[in-house]
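Q: using only what follows, build the 3D model:
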Amino acid sequence: MLTAADEWHVHQTPEPLASSGTDRNFYDRSYFGAFRAEDGLIVAAAFGMYPNLNIADAHLTVVRDGVQHCLHASKTLHSDRATLAVGPVSIEVVQPLQELRLVVDDGTLAADLRFRGRHFPIEEPRFIHRFGPRAFMDYTRMSQAADVTGTVTVDGETLALDGVDGLRDRSWGIRPVGLPDPTPLMPPRDPQFFWLWTPVHLPDRTLFFHVNADAEGRAWNTRAVLVPHGATPEDHVHAHGRMTLELHPGTRWVSGAQLEVQADDGTDLRLTYTPRAHLEMQGLGYRHPTWTHGTPHGEFELGHERIALDHEEHGALHRWHRQLLCDVVVDGRQDAASGVLEHLVIGPYRPLGLT
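A: Modelled structure (predicted):
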């Protein structure tokens, strides 16, 4: 099946670009985040294509004054991978790997934001994880810190963002999307997943750290890297990190954290995180009861909702995945640092006493 995307010289198989191998779970997604530490404003968006499901979806979510405002959109893709738009949400690639524009043209929740990269994106280790012979994840992700400028409109008020801290990532490959696979794992096993992602904006550089771990706390994918502003790939400083967490009693929500980093250039850092505000990732479609990634909604559907972040529904799986906007103290000094601590813990995780 030939499509407009085939005019781009980006083929990597003998197939037209409408084909993405044979795995139904193939996806291609962008994430954007903007964070204003002084008042706890969080703006985030996600845009995903699922070529073998023939679906695309997009989300915008804004946290302000303890309320999370959400926009969700879904469409039938019709194998059009050249059009980066779902309803009111669109992405413009102004300069590849350096500047992108996110536009959400909606009367209820809107945004017009530019993300200008502070460095060449980092490429994280390839995420490959299997349950027995079955592939659960197999994907690549790049991440980048950014300066964000533009506007966001919520509750009829337009807010200006001027050079605030931003993040974006691009990932593509295989991970569970759409309706769940009805075929059970053999032999049967209980669900288990542990994930941390914590970029920290330092005055002249960005620290990235992430880890996926098994129930015993053994990492199956992890990386730490220090990236100076303006860095090329050769300037990225590889490191090793170890994070300890505190949880709100009786929950899987992080209340505080410490991160120790030893870099290959001899830099040693100890960072302490104090949450200031948080965002629920269901607002971007992650495990949302209705708008989870790759779920069919017909030719086109648009929805809005508000999430009361002070509602303590800690037993609901779709509320476990969070991003915390944190004040970060570095080495005991009150340096000008802020960070994001994203976490999701499903099933047992012995280091935190979770079963």
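
Q: switch to C-alpha atoms for all contacts and neighbour counts from now on
A: Will do.

Q: any idea how far H304 lies from D138?
A: Separation of H304 from D138 (C-alpha to C-alpha, to the nearest Å) stands at 32 Å.

Q: cool, and A215?
A: Distance, A215 to D138, using C-alpha to C-alpha: 20 Å.

Q: the two: which has the busier surroundings?
A: Shown here are A215 and D138; by other C-alpha atoms under 10 Å, A215 has more neighbours (19 against 16).

Q: who's in contact with that one?
A: Listed by C-alpha atoms under 8 Å, 6 or more residues apart in numbering, the contact partners of A215 are 192-194, 347-350.

Q: please apply the same query to A45.
A: Taking C-alpha under 8 Å, 6+ apart as the criterion, A45 is in contact with 31-33, 58-61, 284.

Q: from those, which land in strands?
A: Residues of those located in strands (DSSP state E): 31-33, 58-61.

Q: all strands of the stretch 251-355 of the chain, in order?
A: Using DSSP state E, counting those that start in this stretch, the strands found in the stretch 251-355 of the chain span residues 254-263, 268-280, 300-308, 322-330, 338-346.

Q: thinking again about what came up before, now the ones in strands among the contacts of A45 in a markdown table, with distance to V154 and neighbour count?
A: Supplementary listing: these in a markdown table, determined by distance: C-alpha to C-alpha, whole Å; neighbours: other C-alpha atoms under 10 Å:
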| residue | distance to V154 | neighbour count |
| --- | --- | --- |
| Y31 | 20 | 18 |
| F32 | 17 | 23 |
| G33 | 16 | 22 |
| A58 | 17 | 30 |
| H59 | 14 | 28 |
| L60 | 11 | 26 |
| T61 | 10 | 30 |
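
Q: for the residues you listed, work out which two are farthest apart.
A: Distances among the ones in strands among the contacts of A45 were taken as C-alpha to C-alpha; the most separated pair is G33 and A58, at 13.8 Å.

Q: ok, which of the strands of the stretch 251-355 of the chain comes nearest G163?
A: strand 338-346 (14.3 Å).

Q: to compare against the first, here's another:
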Amino acid sequence: MGGYRIEVIDPLRSLRLICEHPDLSMDLTWEGSFEAVLEDRHVLLEGTRPMLDASRFAQVGSWSGTLSVDGRDFRVDPDVWLGTRDRSWGIRPSGESDPPGRWAAEPREGFWWTYIPLRFDDYAMVVILQESPDGHRTLNHASRVFADGRIERLGWPRLEVDYRSGTRHPECARVHLTTPRGEPLLLEVETLGGVPLSMGAGYVGDPAWSHGRWMGRDWSESVTYDMTSPDVVGMLPFNVVDHVARATCNGDVGWGLFEHANMGRHEPSGFGGWGDMAE
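A: The predicted model follows:
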């Protein structure tokens, strides 16, 4: 098990996360605020080859316990430390890279992705979208789950993102949803800082390691990134970034995640290639 382990206390409701390392340690308990949401099946093709064929559940909740970073201790108060989690299974890119072949000679034109799990006082919302460079939507899920377990599907979301000039950094977004009764529902999201997933998290693009790669028995590592370093700043436009999000919906205020990437060509956003940025 090593110094990192997860203990399931109550399936799909409560778990304990433990990490024991000189630089970073924690003993945290997760409590789901609402039932987990089963998202729609996610299939991603490279030409005719399936790169990803997976299912996933998402849940919003809160954390409690203790966290220590470089010798500094933090008390994790569940009234303040809100969070989201998801769990996926199926086929997805992981482990050692495939040898170069056809797809190396036919590089991807772009990658557009949006994932928005949010916790409000009386309900949770989950929106997950993916589109090809021409705007064709390959994944669409939008739902709202209430404390009594009711789930509403919220139609075919229309997303408007305001990017910071000269970048592809999303400053805010509006998600136009539709209730089961056909009524419009506007979700407004403001981003409040973020973490690039290709720096230390093991996602695609991480130069050091990736999910499923063999790093050696009993391997552990801690890494610190200077987010102002030119080497890091130069990678930011080519990342999936998890932004802390403040959201409003019909006067309700919620908090959660705005995970977004807009790389390369995406015609609905007005970007024609990898070097295009917002005006």
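
Q: can you tell me what F74 of structure 2 aligns to in structure 1?
A: Alignment note: F74 of structure 2 maps to L159 in structure 1; criterion TM-score structural alignment.

Q: can you tell me how far that match sits from V152 of structure 1?
A: For L159 of structure 1, the distance to V152 of structure 1 (C-alpha to C-alpha) stands at 5 Å.

Q: and if you look at L102 of structure 1?
A: 11 Å.

Q: aligned counterpart of F193 of structure 1 in structure 2, please.
A: Counting by TM-score structural alignment, the partner of F193 of structure 1 is F111.

Q: kindly apply the preceding question to G285 of structure 1 instead.
A: Alignment note: G285 of structure 1 maps to G202 in structure 2; criterion TM-score structural alignment.

Q: hmm, M215 and its match touching each other?
A: No: between G202 of structure 2 and M215 there is no contact under C-alpha atoms under 8 Å: 11.7 Å.

Q: between these two, which one's more packed in?
A: Neighbour comparison, G202 of structure 2 and M215: the larger count goes to G202, with 17 against 10 (by other C-alpha under 10 Å).

Q: which residues touch the nearest residue to that one once chain neighbours are set aside?
A: Among residues not flanking G202 of structure 2 along the chain, S210 sits closest, at 3.9 Å (C-alpha to C-alpha, 6 or more residues apart in numbering). Going by C-alpha under 8 Å, 6+ apart, S210 of structure 2 touches 94-95, 201-204.

Q: between these, which is nearest V127 of structure 2?
A: Distance to V127 of structure 2 across the contacts of S210 of structure 2 (C-alpha to C-alpha) is lowest for Y203, with 20.6 Å.

Q: which one in structure 1 is aligned with A58 of structure 2?
A: Under the alignment by TM-score structural alignment, A58 of structure 2 pairs with S143 in structure 1.

Q: which one of the ones in strands among the contacts of A45 of structure 1 is nearest G87 of structure 1?
A: Closest approach between the ones in strands among the contacts of A45 of structure 1 and G87 of structure 1, by C-alpha to C-alpha: A58, at 8.5 Å.

Q: residues contacting L207 of structure 1?
A: By C-alpha under 8 Å, 6+ apart, L207 of structure 1 lies in contact with 199-201, 224-227.

Q: quick one: secondary structure of it?
A: What DSSP: H, G, I helix; E, B strand; the rest coil gives for L207 of structure 1 is strand.

Q: W103 of structure 2 too?
A: Under three-state DSSP, W103 of structure 2 comes out as helix.

Q: ok, it - how many residues close by?
A: Using other C-alpha under 10 Å, W103 of structure 2 has 12 neighbouring residues.

Q: P117 of structure 2 versus that one, what's the distance?
A: 32 Å.

Q: same thing with D162 of structure 2?
A: Distance of D162 of structure 2 to P117 of structure 2, given as C-alpha to C-alpha: 19 Å.

Q: what about the two, which has more around it?
A: Between D162 of structure 2 and P117, counted using other C-alpha under 10 Å, P117 has the larger neighbour count: 27 against 15.

Q: contacts only, for that one.
A: P117 of structure 2 makes contacts with 58-60, 84, 124-127, 256-258, as judged by C-alpha under 8 Å, 6+ apart.

Q: just put these in CSV and tack on distance to R13 of structure 2.
A: Shown next, in CSV, are the contacts of P117 of structure 2 (distance: C-alpha to C-alpha, whole Å):
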residue, distance to R13 of structure 2
A58, 11
Q59, 9
V60, 10
T84, 12
A124, 14
M125, 17
V126, 17
V127, 20
G256, 18
L257, 19
F258, 22
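
Q: nearest to L45 of structure 2, of the residues you listed?
A: Closest to L45 of structure 2, out of all of these and judged by C-alpha to C-alpha, is V127, at 21.0 Å.

Q: and the spatially closest residue to G212 of structure 2 that is not a sequence neighbour, how many neighbours?
A: Using C-alpha to C-alpha, 6+ apart and skipping the chain neighbours, the partner closest in space to G212 of structure 2 is G95 (4.1 Å). The local packing of G95 of structure 2 (other C-alpha under 10 Å) involves 12 other residues.

Q: which residue in structure 1 lines up with G95 of structure 2?
A: Correspondence of G95 of structure 2 to structure 1, assessed by TM-score structural alignment: G178.

Q: how is that match assigned, secondary-structure-wise?
A: With three-state DSSP as the basis, G178 of structure 1 sits in coil.

Q: for W291 of structure 1, see how far away it is.
A: G178 of structure 1 sits 10 Å away from W291 of structure 1 when distances are taken as C-alpha to C-alpha.

Q: and if you look at E305 of structure 1?
A: Here the criterion is C-alpha to C-alpha. By it, E305 of structure 1 lies 11 Å from W291 of structure 1.

Q: okay, those two: which has more neighbours?
A: Shown here are E305 of structure 1 and W291; by other C-alpha under 10 Å, W291 has more neighbours (23 against 12).

Q: the longest strand along structure 2 vs structure 1 - mean distance after superposition?
A: Of all segments of type strand in structure 2, defined using DSSP E, the longest is strand 49-69. For strand 49-69 of structure 2, the mean distance to aligned residues of structure 1 following superposition is 1.2 Å (mean C-alpha distance after the TM-score superposition for structure 1).
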